[in-house]
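Peer 1: Got a predicted model here, sequence first, then my questions.
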Amino acid sequence: MSSSKLLADAEIKMDQPIKFYSTGDEYGEFSNFAAYPIRIGNRIWPTSEHYFQAMKFKDKKDQEQIRKANSPMLAARMGRDRKRTLRKDWESAKVNVMREALLAKFTQHEELRELLLGTGDAKIIEHTTNDDYWGDGGDGRGKNMLGRLLVDVRSTLREDLSKPKLE
């Protein structure tokens, strides 16, 4: 195959949206369930899902229980438990909390940063019928907020790369 054909195929692929959901799938690293610990403040969170779910609550005891959950799925269940008192500003804060978690994840793990930057200008979509806010709802009508935030983080990482290094 000629090099121009390979380049054309690569460009076509970059025009295609990148869809992810399960951690075992291509681009599964983009999932909040992917096992990439993040440090925020003086605490280490096993996954970005643990952090996101814990931040729903003001009570430090609730946050710590979720941080120590044995899996991101358990952390998600705990975060959806309405026996815990949700912080009053959660609806207005949740996108910024997710952005903070993603920035930590993609700046603290070089291989993830490279993977995200390697997506070029492709649209990134969390493709799932389970969620029409963070995902696309399975039919493209969802808000895809997670995918949109990943595109924002990709732009931020590019900006950081273009800044001159101070020595």
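Peer 2: Looks like it arrived, so ask away. Since the structure is predicted, the reported quantities are computational estimates derived from the model, not experimental observations.

Peer 1: drop to CA atoms for contacts and neighbour counts, all remaining ones
Peer 2: Noted.

Peer 1: Give the burial count for residue 106, as a bare number.
Peer 2: Residue 106: 23 surrounding residues under other C-alpha atoms under 10 Å.

Peer 1: That one - nearest residue in space that isn't next to it in sequence?
Peer 2: The shortest distance from residue 106 to any non-neighbouring residue, by C-alpha to C-alpha, 6 or more residues apart in numbering, is to residue 113 (4.9 Å).

Peer 1: Same check on residue 130?
Peer 2: For residue 130, ignoring the flanking residues on the chain, the nearest one in space by C-alpha to C-alpha, 6+ apart is residue 137 at 6.4 Å.

Peer 1: again with residue 30
Peer 2: residue 20 (7.1 Å).

Peer 1: Surely the one you found is in contact with residue 34?
Peer 2: No. Using C-alpha atoms under 8 Å, residue 20 is not in contact with residue 34, being 11.5 Å away.

Peer 1: and here's the other structure:
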Amino acid sequence: MASAVDRRVFDPDKKASVRVLDDSAATARRLVESRITAFTGEYDFLSTLSKSRVVLPGEGVMEGEGFQAYPTVEHALQASKSSDPTYRQSILSSKDALEAKRRGAKAPNVDKQAWKLKSLVVMEALLRDKFRRHKGLRQQLMNTGTKQLVYENEHNDQFWGTCKGKGHNHLGQLLERVRADEKEGLLGILLWAKQVFNATSDSKVRLDVSVTREGHPLP
């Protein structure tokens, strides 16, 4: 008996019935192959929990006075909930991103609805900073090609991802947006600079760009 994913049809050349992959199964397989749903293992770099130094938008680009880097996107995202120095230090001193997330859930005086809107802006800026600041991670993002990025999870986070196929998947969508802009080259750099510097449309920001090939400057 044919399995649920197979069906049998008569082949006149072979004068016998043969097994063929059911159309619905083939469609399902193509869908799986065109998506990345686990931000772990090979695709751990897509996770907000993965280690990658980033800065909050408008708070510095290079190390120096007033510069504060965070070890992960999650640390920085949670820190952005409040400008209180004591709170931010507690986030920064968290042993890992999960602890930073737990501490961030107790951030003081946070309007949850307003935070949802703000968090989308902050997350986009942090992702741009992450993949612009770290060349290796940027290349890994480019290597995902045109695959749909879906943050599928089991802890019912339907805002940043999906759970059992339901959710907004904002993280995945923002990653795809950053990937598309980075493919355009200069556009990715300009959008990163605009958000990191908090530049407005009439702001003037000087950028010194160094172009290299295999680590060597080009004329």
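Peer 2: Cool, got the structure. Keep in mind the model is a prediction, meaning the values are calculated, not measured.

Peer 1: And the TM-score between these chains?
Peer 2: Superposed pair, TM-score by TM-score structural alignment, normalised by the length of the first structure: 0.80. Supporting alignment: 151 aligned residues with a C-alpha RMSD of 2.5 Å.

Peer 1: For the counterpart of the residue nearest to residue 30 of the first structure in the second structure, give me its contacts.
Peer 2: Matched to the second structure by TM-score structural alignment, residue 20 of the first structure sits across from residue 38. Taking C-alpha atoms under 8 Å, 6 or more residues apart in numbering as the criterion, residue 38 of the second structure is in contact with 150, 151, 152, 153.

Peer 1: One more pass at 10 Å, please.
Peer 2: Shown in contact with residue 38 of the second structure (C-alpha atoms under 10 Å, 6 or more residues apart in numbering): 44, 46, 47, 149, 150, 151, 152, 153.

Peer 1: now it: how far from residue 144 of the second structure?
Peer 2: Distance of residue 38 of the second structure to residue 144 of the second structure, given as C-alpha to C-alpha, to the nearest Å: 13 Å.

Peer 1: Now name the helix or strand holding the residue nearest to residue 106 of the first structure.
Peer 2: Residue 113 of the first structure is part of helix 110-117, with elements assigned from DSSP states H and E.

Peer 1: And residue 75 of the second structure, by the same measure?
Peer 2: Per DSSP H and E: helix 73-79 holds residue 75 of the second structure.

Peer 1: mean offset of that helix relative to the first structure (after superposition)
Peer 2: In the superposition with the first structure, the average deviation recorded for helix 73-79 of the second structure is 0.5 Å (mean C-alpha distance after the TM-score superposition for the first structure).

Peer 1: which residues in the first structure does that helix match up with?
Peer 2: Aligned by TM-score structural alignment, helix 73-79 of the second structure falls on residues 48-54 of the first structure.

Peer 1: Now the alignment partner in the first structure of residue 104 of the second structure: closest residue in space, sequence neighbours ignored.
Peer 2: For residue 104 of the second structure, the aligned position in the first structure is residue 79, judged by TM-score structural alignment. With C-alpha to C-alpha, 6+ apart as the criterion, residue 79 of the first structure has its nearest non-adjacent residue at 4.7 Å, and that residue is residue 53.

Peer 1: got it, and residue 51 of the second structure?
Peer 2: Take residue 51 of the second structure and drop its neighbours on the chain: the residue closest to it by C-alpha to C-alpha, 6+ apart is residue 72, 4.9 Å away.

Peer 1: Am I right that the one you found is in contact with residue 97?
Peer 2: Yes. At 6.7 Å, residue 72 of the second structure and residue 97 qualify as touching, with contact defined as C-alpha atoms under 10 Å.

Peer 1: shared neighbours, these two?
Peer 2: Residues touching both residue 72 of the second structure and residue 97 (C-alpha under 10 Å, 6+ apart) are 48, 49, 50, 51.

Peer 1: Strands - which of those land there?
Peer 2: Counting by DSSP state E, the part of these found in strands is residue 51.

Peer 1: quick one: which of the shared contacts of residue 72 and residue 97 of the second structure is most hemmed in?
Peer 2: residue 48 (22 neighbours).

Peer 1: surely that residue meets residue 72?
Peer 2: Yes. At 6.5 Å, residue 48 of the second structure counts as touching residue 72 under the criterion of C-alpha under 10 Å.

Peer 1: Common neighbours of these two, please.
Peer 2: With C-alpha under 10 Å, 6+ apart, residue 48 of the second structure and residue 72 have common neighbours 97, 126, 130.

Peer 1: closest to residue 18 of the second structure among those residues?
Peer 2: residue 130 (51.6 Å; C-alpha to C-alpha).
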